[in-house]
Structures are given as structure tokens and as C-alpha cells.
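*Asks:* following is a predicted model, sequence given first.
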Amino acid sequence: MARKLAKTSPLNIPPESPSNIPPEIIEIILLKLSSVKSLLRFKAVSKSWNTLISDPLFIQNHLQSSNNSSDNLFLMRFTNYSGKGFCLVKLEGQDFDTEAILKSPYGCNMILCECNGVLLVGDSTYKCSRKYVLWNPSTRKEIYFDCPCALFDKDEMLNPGICYDPITGDFKVVLIGSGSYAIYSCKNNSWTEKKLGIRYTGTTCHGIFVDGATYWRLFHYNENNAELLYFDPRTDELKTLQKPEQVKYDGGSVFIGVACLRGNLCLYVTTRDFGAQKIQIWIKEKGIRLGENPNWKELITITENVPTRTLWFKPLCFVGNEILIQSVFTGFLYYSPSEKTFEVFDKSCTNRVIPFRNSLYF
């Protein structure tokens, strides 16, 4: 088996003399392979290759290498598919070219959130569905689980998120309700319920996993205020994150959301004032510091050429030096910070779209 894989391998490493190449050089070469399928095959070359590719540090470094690549791959629900599935597409300029059709696990057709290339998917067919699947589309591995009915009211809107604990190697799914939250441990196949000190309401918000924690924007129940919350997998606690002092929420004239841009947590704010619209994007400093106020840096303030109806506006990622944005009303847009201009290029897609990352996790 080792000889056969080596002959077809693009690495062209002779199986008879693997020791001729230093292990650190082999690791560098393997890290440059974006294909998870190839890496899984290469685990059969030798025990040392299997140990290397299975090492958590290698998996993390490979994911980081995938993050830094310019593949511009995205996942979206494929509405033209006769069954339930997702479409892997590549963004080339202003066109989405289909790379592959992926069959959805357990018939789920809705992408909820992502963490280290692992997706939480659900079924949009049923209102307030409590059926979930953790799925890595790169390795085609999945885990199906149900949220116990006793944890939340039947019609309660839940705010899902995924977090990864690097110490225990555990993926944790967090579901935030109006007055409590539940944590599902993938490693232990168990649920933990915790109470919140305040009630939250509003439309469902999906958590964003950034820099070791998962973040949400939620609204107070019976209060005119929006809060940023984060879940720390080291303590399993849900905490409040202070917003930039300049950001004030006053209901209908301000929209606040969270996103991830180049590995940083971003807070984006749309303000409508006497018909004029302004968009601000703030970047949070790296690292989790419990009990301390974070440092926020204003990345962009947009006051010119702002498209109308930017309520459901969400930055997705940088494509070159431009920011790719998705809006329910206007489709996909590019924003050029240098030229301060927007460019709409696809008005047809309203499905949730997330950047795709090749990942060995899970």
C-alpha cells in the first residue's frame, strides 16, 4: 500500500528511503497540500505520516494555511438540487462557479454556523427544529444529535453557535434561549443547561467563532439595548463583551451585527439618520481577557454611496483588497475601501453563504 500511494503521490517521495528527507521538511510539504482527501490517503503511507497528519498541532496549522489561501470557496444551499444538498462554489470576479454538489447529511438543508471548518446544520422544513448535525464537508464526517425538549419551550427561538476547546479537543454546540443556554459536548455526547441572569429576545442570531471564543449579538427583553455575548470553552460560561463606547443602540435607526474578517471579530453598525445611512466596522483586539474591557479599533466608516435597505447587511470576508458583503435585499456586493465604492454583482442569491475552509478537524 505504501509503495502504491507513493507512486501516485505528487510529493514523489520514495517509500524505500523515507528517512532521507528530514521530518520537518515532510511536514512543510504536507501543510502546503490543500486537499484534505489526499492527506487522509497519505496517512496510510507510514506510521510516522499517520502520526504527523493526526497531530492536533498539524491539523491547526493546516487549517491556518487554508485560511491564508486565496481559493475564494463558499458553501450555500443548492435550491436546484432534486434532493437536499449544498453547493460548493468558487468566486471568480463577479461569478460563482460551481465546484461540487455535496449531499446534505441526514437531509439537513440549512447552514447555521461554522467553527474550524466544522458546520452546524439543521432542517429548515420544520419550525424551531431541535435536530442538528455537526458536519465536516471536507472529511464527510458527521454527528447527529437532538436537543432534549425539556431544555427549552417548544416554540422558543434559539441562537446557535459552535466553539472548539483546544485543551480537551472537544467541539461544543451552544444554544442560547430567552432565559437559559444549553451546551452540547461532542466528546462526551452530553448536555449541560445553565441559566441566564437576563432574558433575551429578537430574531435568531448565529454565533461567530473567532480567536478561541464564540460571539453573538442579542437584544434585551423589554429593554431598548443590544448586547455582545461570548462563550469561553475553557469555563463553559457565557459573558458580556463591552461594545465600543461610540456605538449606541436606539432601536430602529441602528442595526448591529458581528462577523469575522481576517481572523478578527468585527462589529458592524448601520445607522440611519434623516434618510442618510452610515456603516461602521470595528475590529476587536486578539485574545480573550475575562473581566477586562476589550480594545476596539475602527476599521472603516462609510458615508458615501451607501446602498439603500442595508438592514440585513453582512460582511463575509476580504477578497483581495475588497470586502465581500451579502445583503438580503441587494444580493452580493464588493466594497472597495480605497475607492469608497460599492459594486452589486449578484441579486439572485438570498441563501446563507459562508466561506469554505479545508479542514482535518472532526
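*Replies:* All right, it came through fine. Since we're looking at a predicted model, the values are computed, not measured.
*Asks:* going forward, measure contacts and count neighbours with C-alpha atoms only.
*Replies:* Will do.
*Asks:* so where does the closest residue to Leu75 other than its chain neighbours fall, helix or strand?
*Replies:* Nearest non-adjacent residue to Leu75, counting by Cα to Cα, 6 or more residues apart in numbering: Leu88, 4.8 Å away. Assigned by DSSP states H and E, Leu88 belongs to strand 85-92.
*Asks:* what do you get for Arg3?
*Replies:* Taking DSSP H and E as the definition, Arg3 sits inside helix 2-8.
*Asks:* quick one: name whatever helix or strand follows that helix.
*Replies:* Following helix 2-8 in sequence, per DSSP H and E, is helix 23-31.
*Asks:* report all helices and strands that that following helix contacts.
*Replies:* Of the remaining helices and strands, those touching helix 23-31 by 3 or more Cα pairs under 8 Å, 6 or more residues apart in numbering; DSSP states H and E are helix 56-68.
*Asks:* and with 7 Å instead?
*Replies:* With contacts taken as 3 or more Cα pairs under 7 Å, 6 or more residues apart in numbering; DSSP states H and E, helix 23-31 sits against no other helix or strand.
*Asks:* tell me how far it lies from the chain's centre.
*Replies:* Put simply, helix 23-31 sits 28 Å off its chain's centre (Cα atoms, centre = their mean, to the nearest Å).
*Asks:* list the buried residues in that helix.
*Replies:* When burial is assessed from 16 or more other Cα atoms under 10 Å, helix 23-31 yields the following buried residues: 30-31.
*Asks:* below is an additional structure, to be compared with the one above:
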Amino acid sequence: MEFSQADYMNDDSEGWDDNSPTIFKGFSSAITTQRHCLEKLADYGFKIDAYQNHEFPTHIIREGDKKIKDVVKEHVLPFLPAKSLMRFKAVSKEWDKWIACPLLSHQQSFSCQSFSGYFCQDMKMGWDTETMFLSLDHSTSGVPCPALDFLPEVVKILSSCSGLLLCQGSEKYYVCNPATQDWKMLPLPQCYHGEEPAVALAFEPSLRNIEAYYHVICAFPMLGQPIIGFEIYSSESNTWSCSSAYCTDIENPRLVGGGFYMNGVAYYETKSNEVLAFDVKVEIPAIISLPDQVGRRGSLTQMEGELCYVAANNECGNVFLIDIYQGMEMILKRTVSVNLGPDRSFTQACKVLPCVNSDAVAIHSGQYIHFYHISEQKVESIASSFTMGRGKKFLPYTNSLAMLHELKEP
């Protein structure tokens, strides 16, 4: 495994080039979208008198001689995106050492799960495609090398999960962390996955997952048969294994693009109105039927911790109709009509993009990506250099310091 985190830790965060678009509707800071515990901590004044008057939670002030900088270091830094953390290296040598510490990387990987932006490629360009990163907030979230030039060859992006990316070279798969430029080349699989493999990266940072184990799950059609097989890579053993499970109930065995993983299950869209689900732990496949009317402009997404399928249609002018289907039964939970502006007399094609750890619906239309926040009923937009069209791939990304598991020699 190649490892360049030390070089990354010496980079100035201001030097990161993340191809960030111009934001024209004031996208709110990513820091304010962190977990509720950080928001709760922000309610306390970071002043010496506040600390002395015991305005902080009791679990923070157990040590009577703890300084305010130590409170921030221990209870705020783990909740910040990777790019924001780099700016705090200059506070002191102690902080510089702490931010480079694997323990903080582990804490930050499961504490900071906010949606940071998209990695995107134009897949119609083949191997000549350029990888770009669209940040939702250039000041807080970004990567030092959005083109992924630190990898040993040109790659196609396939799947993302909790700050890690799964990519495909001419023959090999790569798992990398774009924020740290840490990467690992996977061994060759046993089965043929096809030229456009349906693979999902599964990574769940947690207090228990200290070793940062992850899996890659490929769903592939059996040659000449309407059957889907599964092959699973485990970083713990650094091996691929063919699952004994098969899916024979699917209407159309042709799968679309990379997979989507959440809460222990990998999901794959198909050419028919079905979603293939695969429970990674018990290795059991299942079929989720989508409503006939959703068409091909929808997307699987994660909303408020649940699996959703969101479809959108430009009804007239700048008015878009959003349908949100939720749960394993894919029941229509909500229909929203929203004005995405600017005013125009014609309709545009649109495509829903996947989101993670957010209540927002992302709609790609023309040269913009519009985010409709369900709870706030607010629309925010970013400019995209990718115009709406087929073959455009957008992977949701979390700006994480997650470290890749390295298999120890026996």
C-alpha cells in the first residue's frame, strides 16, 4: 500500500484545489451541519468565565485544571471536515501533532459525517475523462488533489462511502481517501465483473471499527443466465470470496452503475423498475419494486437515515415536482412542488443526484445543482461545469480523515 498522509499533513489547506464552483445562493457552512452534539456544544460561550461558571456539560469539565484549548481540541476538532482541521495545525505544535495522530483520524471519521460535495466524471469520455470535485462549501471542505492524480493510473470512480472512494483502473480496483491521498490496490477478483461493474463500497466508521475494515461487493450477471451472483472483498483478509447466495427473482439482470451502501445493505439499480438489495453480513439478496411512474430520472438516496428513492420532473417553467418514496416497500411519503428558478418559459430535463446524511434533495438541471432542504423548505444551488446529460456520474462524498486498513504481515 502506498501512503502519503505525512506529505498531506504538511500541506497548507489554502493550497487545496478542489475545483470548487461558484456558489450563487449562499450555501451555509458545512460546520453548521455537523452532528447535533457539536451544535449543542456551540451554544456554550468559549470564554474563561463561562468555563469557570460551569456552563459547559459536566463530562467536559471533570478535570478542574483543563484549559479551554483542550476542551476545543478534544470535543470540537473531531467534528470538523478534513480541510477545516488543516487550518488548526498552525495553532501550536501540540495541535499539529494531535491532528496528525491516527486516534483523531479515527474519531473524526465517525464524528464528522456531513455531506461535503460530489466527485464527478463524464463517463462518456471513457478513460480520457477528468475527475472533479464539487464542494458544497469551499471554505470548510475540499481535497488536495481532486483529479486523483496520486493514484498510479487513470481511474473511473465507481462508489463512495464515509469518506472513501472505490475506483477502477485498467485491470485493478483501488480504494482511496482523497483527503489524505492514502490508497490501496485490491487483488484481482476471482469472477469476471464486466466492463462496467456494479460494485458497492461498504465502510462504516465506528468506535468498534478501529481497524477501519471495509468491504467491496460486486453484483454480476452469470454468463448466459438470468441470475445475479455476488463476490465480496474484505480488507480484513485482503481476499475476494464468492458468496453462495444468488438472485434469480430479478426481472432484468442488467444492473446500472455502482452500488449504494447504507446500514449493512448494498443496493443496486437495474434496467427495470427494481432495486437489488444485498445484506452484506448474512449474504441474503432481496428485490425492492419501484413504482412504475418513477421513470429513469430518479435516484436512490439516504434521507434522515432511511433509504429513499427520489424522482423529480420539471412540470413547467422553473417549477419542479419532487416525489419521495421511502422504506423497503417504497411507499410515496411526500410530494413537493418547488420553484428552483430562475424564471423561464421552457422546461428542462433533470436528474436526481444521491445525497448522504442529509434531508436535502439534489436535482441536476442545466448547469446547476439545486438542493431543496425538506425541513427548512429552502433552496440552495451551486454551479456545475457538467451540463445535464447521460453518462455524468456524481458520487456523494464526506470530507473525512478515515485511514485505510493495512493488513499486517504474519
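*Replies:* Nice, thanks for sending it over. Worth saying up front: this structure is predicted, and the values here are computed from it rather than measured.
*Asks:* one step back: can you find the partner of the residue nearest to Leu75 of the first structure in the second structure?
*Replies:* Aligned against the second structure by TM-score structural alignment, Leu88 of the first structure finds its counterpart in Phe133.
*Asks:* surely that match meets Phe119?
*Replies:* Yes: assessed by Cα atoms under 7 Å, Phe133 of the second structure is found in contact with Phe119 at 4.6 Å.
*Asks:* more crowded one of those two?
*Replies:* Using other Cα atoms under 10 Å, the more surrounded residue of Phe133 of the second structure and Phe119 is Phe133, with 28 against 23.
*Asks:* state the distance from that one to Met125 of the second structure.
*Replies:* Going from Phe133 of the second structure to Met125 of the second structure by Cα to Cα, to the nearest Å gives 17 Å.
*Asks:* now Pro146 of the second structure
*Replies:* Distance of Pro146 of the second structure to Met125 of the second structure, computed by Cα to Cα: 18 Å.
*Asks:* those two: which has the busier surroundings?
*Replies:* Using other Cα under 10 Å, the more surrounded residue of Pro146 of the second structure and Met125 is Pro146, with 23 against 11.
*Asks:* the more buried one reaches Phe133, doesn't it?
*Replies:* Yes: with contacts counted by Cα under 7 Å, Pro146 of the second structure reaches Phe133, the gap being 5.4 Å.
*Asks:* still on that earlier bit, and the helix holding Arg3 of the first structure, how far from the chain's centre?
*Replies:* Its chain's average C-alpha position is 36 Å from that of helix 2-8 of the first structure, according to Cα atoms, centre = their mean.
*Asks:* same deal with stretch 178-197 of the first structure?
*Replies:* 20 Å.
*Asks:* which non-adjacent residue is nearest Lys187 of the first structure?
*Replies:* Distance criterion Cα to Cα, 6+ apart; nearest residue to Lys187 of the first structure, sequence neighbours excluded, is Asp170 at 5.5 Å.
*Asks:* now for that neighbour, how many residues are close by?
*Replies:* Applying other Cα under 10 Å, I find that Asp170 of the first structure has 17 neighbouring residues.
*Asks:* just checking, Val121 of the first structure touches Lys131?
*Replies:* No: under the criterion of Cα under 7 Å, Val121 of the first structure is not in contact with Lys131, lying 8.8 Å apart.
*Asks:* between those two, who's got more neighbours?
*Replies:* Val121 (23 against 16).
*Asks:* and the gap between the more buried one and Leu229 of the first structure?
*Replies:* Counting by Cα to Cα, the gap from Val121 of the first structure to Leu229 of the first structure is 22 Å.
*Asks:* next, the distance between the ends of stretch 335-347 of the first structure.
*Replies:* Across stretch 335-347 of the first structure, first to last residue, Cα to Cα, it's 15 Å.
*Asks:* alright, that wraps it up for me.
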